[in-house]
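S.K.: Sequence and predicted structure are below.
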Amino acid sequence: MNITEFTLEQLAGQRIMAGFEGTELNSELKFLIDTVKIGGLILFSGNLSDPEQIKELCSSTQAYAASCGQPPLFIAIDQEGGEVARLKKPFTQFPGNPYIKSEKDAEEFAVISAKELSGVRINMNMAPVMDVAYRGVESVIKGRAFGDNPAWVSKMGITVIKHLQGNGIMAVAKHFPGIGRTTLDSHIDMPFLEVDSEALFAFDLPPFEAAIRNGVAGIMLSHILYSGIDTEWPASLSPVIAKDLLRAKMGFDGLVMTDDLDMGSIAGRYDIKTIIKQILLADIDLVLICHKGPWIENAFDEILRSIGTSRAVAGAGMESVSRIMRQKKNFLF
């Protein structure tokens, strides 16, 4: 599909990845596709019952998108193994990243997960976690991280990326630029870290650098405010972190997405107009809103208004949709 032929509504909608309620192609989901023209869906436990239901949900959703003249949808899930695994039995249950002890373990997780995800028509995994669990603190990510050594996290993470993507599933490295030093849960409130870029490059960023070198499809931004880098905005709303650090300095030209904007660290502090303004300034491609509510449609309206009134925003928006469509062509067409 040629994005120069997209309507403004399509250019706006492709930037949104949304959650929804239900286990089938219902009126809510149809509205997200035919009116909001979303670029992707994220699935949670409430959307899932058994393999046949999941496959039917994903297949019917893609068929409906096609019937509306829409590109294929990203259909994403958090399937890290261990603490965060939306797919339950009969899908293979893995103990999680802290229990991966070799490249063989990482490869086995990725290959089996990719086969099971593709079998039910899910095409994106919000994994691997590339955060390094910082030594000496009760890291919020300790139970989900590969460990506390950047080289080890890099090695295990890129093994997972290679074998997910080599088997047709887009990988998303998270949570940039690293939440391993954090003890406060951003689902509830916004953590603040005074760490500067030198410290990040020494410890937190090597796994993300490795992910970029190995062609990871996407990178998810954290909701943490890194005051040593940007004193005002958390990573998910920060042009300094997303545009200057991740894109310009580290050279990442894949998908950049926010973490869930419904989390307390964001939803409890900012209005949707401010959020979208910052996301567009930061060249972030995908806005992740995981729960039903007015924010999904409001985000669409605000993106649509912005690209329709600002030439600069419209130009950056075309670049974002180009990146989105490049990954869709790589994995979905």
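M.R.: Received it, and whenever you're ready, just let me know what you need. Owing to the predicted nature of the structure, the values given are computational and were not obtained by experimental measurement. Numbering: from 1, shown residues only.
S.K.: from here on, contacts and neighbour counts on C-alpha atoms
M.R.: Will do.
S.K.: Any idea how many residues pack against A267?
M.R.: 17 (other C-alpha atoms under 10 Å).
S.K.: where's it relative to S60, distance?
M.R.: 31 Å (C-alpha to C-alpha, to the nearest Å).
S.K.: take a look at this one as well, against the first:
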Amino acid sequence: MKYKFGAFLLATLGAGYAYTKYQAHKEHQSQSSWLISDAIKVLKPFPPIKSVADYQKLYQASEQPYVVPKNVQLQFGFKARPDNADIIELNEFNEDNQRIIFYVHGGAYWMQPIYFHYAMLHHLAKKLNARIVMPIYPKAPAHHAPEVHAMILDTYQQLLAEEGVKPENITFMGDSAGGGFQLAFMQKLRDLDVKLLPSRAILLSPWLDVTMTNPAIDAIQPLDQMLNTGQVRFQGEKYAGPLAPSDPLVSPIYGDSSNLPPIDVFTGTHDILFADAKRFKALALEHDWDVNTHIYPKMLHVFSSLPIIPEAKESLAEIVNIIKAND
């Protein structure tokens, strides 16, 4: 399904050129981004959960081990670590004091990484001479937030234990659920030991509140062709498991984000999660947290992972500059 979705997007870009050019101009956005948004109306990237059978199928999938797809290995060079198949790495440079991107992927905490995650991370690795470390955390609904936190903490501590690895060389990144997780994780690390914190964090369309109770979401939902509020809320509740959905470990917008490294949030206005990105921005201003919010008009959820659109290229160039400026 996920590879059919990618192929469909690429094929759609070649169709209806004149019409889409007109529509994109009218909407004041790039032609390719308008095309992709329109394509998502037809082919939904997230499996629907409308029946017990749908849920059982996804539950069974969440119990299966993940294997890096062959095409990803061949095209981009990502591989599972020999000593731990649940840690995916890319390291083409292997330099001293190397930049490291510690990435937590999105997918509502239910889905595995897809092709576009790897394409984006490969692009950033090349631009930054960076090593990528991506834990494949246990997935809901079979697994829950405490297990995910335990696994990613263990992975991060293993990374810090390596010779020459320093927190100041590490950037935390994540998209959607992974972006929300990284904020919750930094709040937890600060309380454990502030010396564990990375140099900075970059959050792409982060899912900051799984309760999905922000009233501003309702006005955005008709514009969001990818996410459905009801389904996302249900997935968040299952991910929370024994914790309350409003627990900061699950929904970090309810936590304290003081004394954290600088945080950059990238968000689009046609994403229901934009409502809480704006809310987080307001909280940061109120409490003097070090947060910079990059708002892209009319962009969909995790648009930065679609490097075929100009707005994604622009955001990735921003991200590269942010990380380089941190050296």
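M.R.: Thanks, I have the structure now. Computed from a prediction, not measured in an experiment: that's the story for all the values here.
S.K.: Superposing both, give me the TM-score.
M.R.: In this superposition the chains share a TM-score of 0.37, using TM-score structural alignment, normalised by the length of the second structure; 210 aligned residues with a C-alpha RMSD of 6.6 Å.
S.K.: what about K104 of the first structure, neighbour count?
M.R.: K104 of the first structure: 12 surrounding residues under other C-alpha under 10 Å.
S.K.: Could you pull out the buried residues of the helix or strand harbouring it?
M.R.: Following DSSP states H and E, one finds K104 of the first structure within helix 103-119. Neighbour counts using 16 or more other C-alpha atoms under 10 Å place E103, A106, E107, E108, F109, A110, V111, S113, A114, K115, E116, L117 of helix 103-119 of the first structure among the buried residues.
S.K.: now for it, which elements pack on it?
M.R.: Counting contacts by 3 or more C-alpha pairs under 8 Å, 6 or more residues apart in numbering; DSSP states H and E, helix 103-119 of the first structure packs against helix 150-165.
S.K.: A211 of the first structure contacts A173, correct?
M.R.: Yes - using C-alpha atoms under 8 Å, A211 of the first structure is in contact with A173, at 7.1 Å.
S.K.: okay, the buried residues of helix 103-119 of the first structure in CSV with distance to E9 of the first structure next?
M.R.: Shown next, in CSV, are the buried residues of helix 103-119 of the first structure (distance: C-alpha to C-alpha, whole Å):
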residue, distance to E9 of the first structure
E103, 44
A106, 40
E107, 40
E108, 41
F109, 39
A110, 36
V111, 37
S113, 34
A114, 32
K115, 34
E116, 34
L117, 30
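S.K.: Cross-check I42 of the first structure against the secondary structure; I expect a helix.
M.R.: No - assessed with DSSP: H, G, I helix; E, B strand; the rest coil, I42 of the first structure is strand; it does not lie in a helix.
S.K.: I295 of the second structure - that's part of a strand, no?
M.R.: Yes - judged by three-state DSSP, I295 of the second structure forms part of a strand.
S.K.: element containing K4 of the second structure?
M.R.: Here K4 of the second structure, judged by DSSP H and E, is contained in helix 2-12.
S.K.: buried sites along that helix?
M.R.: Per 16+ other C-alpha under 10 Å, helix 2-12 of the second structure contains these buried residues: K2, F5, G6, F8, L9, L10, T12.
S.K.: for those residues, which one is nearest M120 of the second structure?
M.R.: M120 of the second structure has its nearest neighbour among these in G6, at 13.4 Å by C-alpha to C-alpha.
S.K.: Return the residues in contact with the closest one.
M.R.: Residues near G6 of the second structure by C-alpha atoms under 8 Å, 6 or more residues apart in numbering: Y115, F116.
S.K.: how much space between it and I40 of the second structure?
M.R.: 11 Å.
S.K.: Which residue ranges of the stretch 101-250 of the second structure form helices?
M.R.: 115-128, 145-161, 177-192, 217-220, 229-240 (DSSP state H, counting those that start in this stretch).
S.K.: who's in contact with the closest residue to T20 of the second structure other than its chain neighbours?
M.R.: Distance criterion C-alpha to C-alpha, 6 or more residues apart in numbering; nearest residue to T20 of the second structure, sequence neighbours excluded, is Q31 at 6.2 Å. Contacts here follow C-alpha under 8 Å, 6+ apart; on that basis Q31 of the second structure touches T20, K21, Q23, A24, H25.
S.K.: ranking those by neighbours, who comes first?
M.R.: Ranking the contacts of Q31 of the second structure using other C-alpha under 10 Å puts T20 first, with 19 neighbours.
S.K.: Report the contact partners of that residue.
M.R.: By C-alpha under 8 Å, 6+ apart, T20 of the second structure lies in contact with Q31, W34, L35.
S.K.: my read: the last one touches T12, true?
M.R.: Yes - shown here, L35 of the second structure and T12 form a contact pair, counting by C-alpha under 8 Å, at 7.1 Å.
S.K.: what's the next secondary structure element after the longest strand along the first structure?
M.R.: The strand that spans the most residues within the first structure, counting by DSSP state E, is strand 170-176. Where DSSP H and E defines the elements, the next helix or strand beyond strand 170-176 of the first structure is strand 192-193.
S.K.: Give the next helix or strand downstream of that following strand.
M.R.: helix 197-199.
S.K.: List the buried residues in that following helix.
M.R.: When burial is assessed from 16+ other C-alpha under 10 Å, helix 197-199 of the first structure yields the following buried residues: S197.
S.K.: Tell me the first helix or strand C-terminal of that helix.
M.R.: Next element after helix 197-199 of the first structure (DSSP H and E): helix 206-213.
S.K.: And that following helix, what's buried?
M.R.: P206, P207, F208, E209, A210, A211, I212.
S.K.: I'd say the first one and W152 touch.
M.R.: No - assessed by C-alpha under 8 Å, P206 of the first structure is found out of contact with W152, at 10.2 Å.
S.K.: Show me where the stretch 201-333 of the first structure has its helices.
M.R.: Using DSSP H, counting those that start in this stretch, the helices of the stretch 201-333 of the first structure run over residues 206-213, 239, 264-267, 272-281, 294-309, 311-331.
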